[in-house]
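S.K.: Just need the structure, nothing else, for what follows:
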Amino acid sequence: MSVEADSFYHEGSRRLQRQLGTEALATHIAERYVTAHLMDEHIGWVRGADAVYLATVDPAGRPECSYKGGLPGFLRVPDSRTLEIPSYDGNGMYRTLGNAMAAPGVGLLFLFPELPAKLRVNGDGEVLTDADSLAAHPGAEAVLRVRIREVFENCPRYLHDRAAGTHSAHCPRPDYRPPEPAWKQKPEYEGLLPTVGRQPR
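M.R.: As a prediction, this is how the structure comes out:
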């Protein structure tokens, strides 16, 4: 189940793509790599994750991002188009869950310390407090069930190696030419990459 590029990008994104010469590249990525469900590999990643970054918006459209953590396995994936995030005891503000109740669109970012990967999931959230939902998540006060709309990986080149204490070699800095990421050298991107600011092969 793939998504249509014109529904994935709004006019603000398209305007910048045209200005910076990436419209064809962005269309290719959306049509080939953005899906409406989690792939089997992604399901394994999410089920083994110990954290997720969760973005919501309030009724006025103001964004907020929160960190949700737990032991590996705390996130449930009932099926490839649904995932569940437990909400544990906290400070009682319920800004994230309150936002999801008022404006259900949510965005998730997964980082995996053992994997050079970033996974983004967009969907619509539903806040659950019934006994059956809570029983599936020990210690939860509420559960955010996300109906998935879009799933895609991001280029991991700017991820730092926290274990080694080193920063990504791809980060720009004075008097330094970062290496070109391997994905840009694949034949499928020939003719799609912008030439402005791109390093020669």
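S.K.: CA atoms for contacts and neighbours, from now on please.
M.R.: OK.
S.K.: Would you mind giving the secondary structure of the residue nearest the centre of the chain?
M.R.: Among the residues of the chain, the one closest to the centroid is Arg120, at 1.5 Å (Cα atoms, centre = their mean). With DSSP: H, G, I helix; E, B strand; the rest coil as the basis, Arg120 sits in strand.
S.K.: Tell me if I'm right that it and Val106 touch.
M.R.: No: at 10.7 Å, Arg120 does not count as touching Val106 under the criterion of Cα atoms under 8 Å.
S.K.: residue ranges of the strands in this protein, please?
M.R.: Here the chain has its strands, by DSSP state E, at 51-57, 63-69, 76-79, 82-87, 105-111, 118-128, 142-154.
S.K.: Let's have these in CSV, adding distance to Ala30.
M.R.: What follows is the strands of the chain, written out as CSV (distance: least, Cα to Cα, whole Å):
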stretch, distance to Ala30
strand 51-57, 21
strand 63-69, 24
strand 76-79, 22
strand 82-87, 21
strand 105-111, 17
strand 118-128, 13
strand 142-154, 9
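S.K.: To His28, which of those strands lies closest?
M.R.: The stretch from the strands of the chain with the least distance to His28 (Cα to Cα) is strand 142-154; that distance is 12.9 Å.
S.K.: ok, residues contacting that closest one?
M.R.: 3, 33-38, 81-88, 97, 106, 117-129, 133-134, 137 (Cα atoms under 8 Å, 6 or more residues apart in numbering).
S.K.: Another sequence for comparison is provided below:
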Amino acid sequence: MQIKTESQLRELYGFPSGRAKNKGLSSLEKHTMHFIERSPFLVMSTSNKAGELDASPRGGIPGFVKVIGKTEIVIPDAKGNNRLDSLINIVETGKVGLLFLIPGVDETLRINGQASIRTDAEYLNLFASENNPPKTCIVVTIEELFLHCAKAFMRSRLWDEKAKIDRGSFPTMGQMLKDQLGGSETPESSEAMIKRYKKDL
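M.R.: As a prediction, the model looks like this:
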């Protein structure tokens, strides 16, 4: 049976209660600010006007996302591949969802809000010391945020050293792209790709 309504879902799952029901906030406080300041990685979710979705990883040294106030944060758009999927979606809908991670911490921080792409000096200057300063910044006005429980990370053992695979047993990015795109060139090695990427960090 396909589930088609919220009432069908509620029949199966019921409703949140206790902390799960009440933990949503509308602004940052000391613990969520601290979480952002210690986070080197986030996943940014966006959609366009047609409802087509995108999820994009973003990373930097801890604190690469700047907290401006209790309801505003700034994310630098670091040099990438110029697909601009997230940026185009934000221009179209002005909405964003963020998931912040800290290595070794199983809890995550979720933020939903309004977003805009900015070139104002007051925002770009926050990242002027970067090797490759961003051309734009993503300014997020927070509407909802909450800490997410550890269950998914406990199940996945994401930070467990014993759960890591031997990278040599997995195809390189160059090999996967060659197979997907049907190219005839020799696949780029991991070493060559890392060397090329480092120029953009």
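S.K.: For the nearest residue to the residue nearest to the centre of structure 1 once chain neighbours are set aside, list the residues it contacts.
M.R.: Of all residues not flanking Arg120 of structure 1 in the chain, Leu109 sits nearest, at 4.7 Å (Cα to Cα, 6 or more residues apart in numbering). By Cα under 8 Å, 6+ apart, the contact set of Leu109 of structure 1 is 52-54, 118-121.
S.K.: In those residues, which residue is surrounded by the most others?
M.R.: Val121 (24 neighbours; other Cα atoms under 10 Å).
S.K.: corresponding residue for it in structure 2?
M.R.: Counting by TM-score structural alignment, Val121 of structure 1 lines up with Ile111 in structure 2.
S.K.: again with Leu144 of structure 1
M.R.: Leu144 of structure 1 maps onto Ile138 in structure 2, by TM-score structural alignment.
S.K.: give me the number of residues near its match?
M.R.: 21.
S.K.: and the gap between Leu38 of structure 1 and Gly139 of structure 1?
M.R.: Distance, Leu38 of structure 1 to Gly139 of structure 1, by Cα to Cα, to the nearest Å: 26 Å.
S.K.: who's more crowded, the two?
M.R.: Leu38 (24 against 12).
S.K.: contacting residues for the nearest residue to the more buried one once chain neighbours are set aside?
M.R.: In this structure, Leu38 of structure 1 finds its nearest non-sequential neighbour in Ser80, 4.9 Å apart by Cα to Cα, 6+ apart. Residues near Ser80 of structure 1 by Cα under 8 Å, 6+ apart: 37-40, 43.
S.K.: so of those residues, which ones are in helices?
M.R.: Judged by DSSP state H, those include 40, 43 as members of helices.
S.K.: can you tell which of the strands of structure 1 is closest to Gln17 of structure 1?
M.R.: strand 142-154 (16.7 Å).
S.K.: Just want the angle from the closest one to strand 118-128.
M.R.: 160 degrees (axes from the mean of the first three to the mean of the last three Cα atoms, to 10 degrees).
S.K.: Structure 2: which residue goes with Leu54 of structure 1?
M.R.: In structure 2, Leu54 of structure 1 lands on Met44 (TM-score structural alignment).
S.K.: That match is in contact with Leu53, isn't it?
M.R.: No: at 10.7 Å, Met44 of structure 2 does not count as touching Leu53 under the criterion of Cα under 8 Å.
S.K.: What's the residue nearest to Arg120 of structure 1 aligned with over in structure 2?
M.R.: Looks like Leu109 of structure 1 aligns to Leu99 there (TM-score structural alignment).
S.K.: Quickly note the distance from that match to Arg196 of structure 2.
M.R.: 28 Å.
S.K.: before we move on, what about Leu12 of structure 2?
M.R.: 50 Å.
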